[in-house]
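Engineer: sequence and computational prediction follow.
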Amino acid sequence: MNLALKDKKRIVGFRFAWAGLKTVVKKESNFQLHLTATAIVVTLGFFFKLSLIEWAVILLTIGLVLITEMINSVIERIMDFIQPDYDERVKEIKDIAAGVVLVTAIISVVVGVLIFGPKIMQLL
């Protein structure tokens, strides 16, 4: 395969990935909620002048929450496509996928408290 064809495939792949990201931002209200939380946390990070390590932990945690929310959305859509009618097994699959997001979100709150808690306490 020549180099020009490989480059075109990469560009097309990037376009599909970008389209997927735009879709989740537009259509998934929980993802929008996580983006709002992200904006607040990033703003607080600048306000409290986080260290490089703190930024790394915060950004990795944010990324993990966003990724799990996207995976949850994919699982929900696949299951709805495979089985449009109500099925208890599908419900369990979707509930477990949502539970993954919940665990990740809880961990992110703990990380946020560990990083921002002492900084907030200093202001009080």
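Structural biologist: Structure's in. What do you need?

Engineer: can we go C-alpha only for contacts and neighbour counts from here?
Structural biologist: OK.

Engineer: what's the helix or strand for the spatially most central residue of the chain?
Structural biologist: Per Cα atoms, centre = their mean, the C-alpha nearest to the average position across the chain is that of residue 66, at 0.3 Å. Element membership for residue 66, per DSSP states H and E: helix 52-82.

Engineer: buried set for that helix?
Structural biologist: 54-55, 57-58, 61-62, 64-66, 68-73, 75-76, 79-80 (16 or more other Cα atoms under 10 Å).

Engineer: helices and strands around it, which ones?
Structural biologist: Helices and strands touching helix 52-82, by 3 or more Cα pairs under 8 Å, 6 or more residues apart in numbering; DSSP states H and E, are helix 29-47, helix 88-123.

Engineer: neighbouring contacts of the first one?
Structural biologist: With contacts defined as Cα atoms under 8 Å, 6 or more residues apart in numbering, helix 29-47 is touched by 24-26, 55, 62, 65-66, 69-70.

Engineer: try it against this one:
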Amino acid sequence: MDLKETNKEKMDAIGKNPNFLASVKHALDGIQTILKEEQNMRCHALLGIIPLLLAWYFQCSTIEWIIIIFCIFLVVIMEFLNTIFENVVDLVTDFEFHPLAKKAKDIAAGAVLVTALFSIAIALIIFLPKFITFYF
């Protein structure tokens, strides 16, 4: 086997998915990996259940449901992106410390935090009046 054949095999292994079902399988593998390996993702997923239960309990309007679900998914998507950044930085730096690597990871983590705080603020705007009305 010559070098040209070896490179072609590598390209085939990392090339485009042959069909839609293969793409879905890889996407599901990614979701399974992040849930298995990232504690923060499991926390976000579990904490995302709380506003859903509150929305059900307080019989939120359709627009409130949409906003709540949007906020939950926004935090989850940001956690996906943060994990991607962390993995790429680790790959590029070969797990060696570099100040720019730390900076990139810190900024990505900060994006998740800002998104989570945004979502908490939205939850307070939606649920605080409902709590006040219901309990006082």
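Structural biologist: Okay, I see it. For clarity, every value in this text was computed on a predicted model and none was experimentally measured.

Engineer: against structure 2, where does the helix holding residue 66 of structure 1 fall?
Structural biologist: Aligned by TM-score structural alignment, helix 52-82 of structure 1 corresponds to residues 62-92 of structure 2.

Engineer: just stretch 103-115 of structure 1 next, same as before
Structural biologist: Under the criterion TM-score structural alignment, stretch 103-115 of structure 1 matches residues 114-126.

Engineer: just want the angle from the helix or strand where residue 8 of structure 1 lies to helix 29-47.
Structural biologist: For residue 8 of structure 1, the host element (DSSP H and E) is helix 3-27. Using axes from the mean of the first three to the mean of the last three Cα atoms, to 10 degrees, the direction of helix 3-27 of structure 1 lies 100 degrees away from that of helix 29-47.

Engineer: buried residues, helix 3-27 of structure 1. List them.
Structural biologist: 24-25.

Engineer: who are the packing partners of it?
Structural biologist: helix 29-47.

Engineer: show me what contacts the residue nearest to the centre of structure 1?
Structural biologist: The neighbourhood of residue 66 of structure 1, defined by Cα under 8 Å, 6+ apart, consists of 31, 34-35.

Engineer: rewinding a little: reformat the contacts of helix 29-47 of structure 1 as TSV; add distance to residue 45 of structure 1.
Structural biologist: Formatted as TSV, the contacts of helix 29-47 of structure 1 follow (distance: Cα to Cα, whole Å):
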residue	distance to residue 45 of structure 1
24	25
25	23
26	26
55	7
62	12
65	17
66	18
69	22
70	24
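
Engineer: could you check how far residue 91 of structure 2 is from residue 74 of structure 2?
Structural biologist: Residue 91 of structure 2 is 26 Å from residue 74 of structure 2, where distance means Cα to Cα, to the nearest Å.
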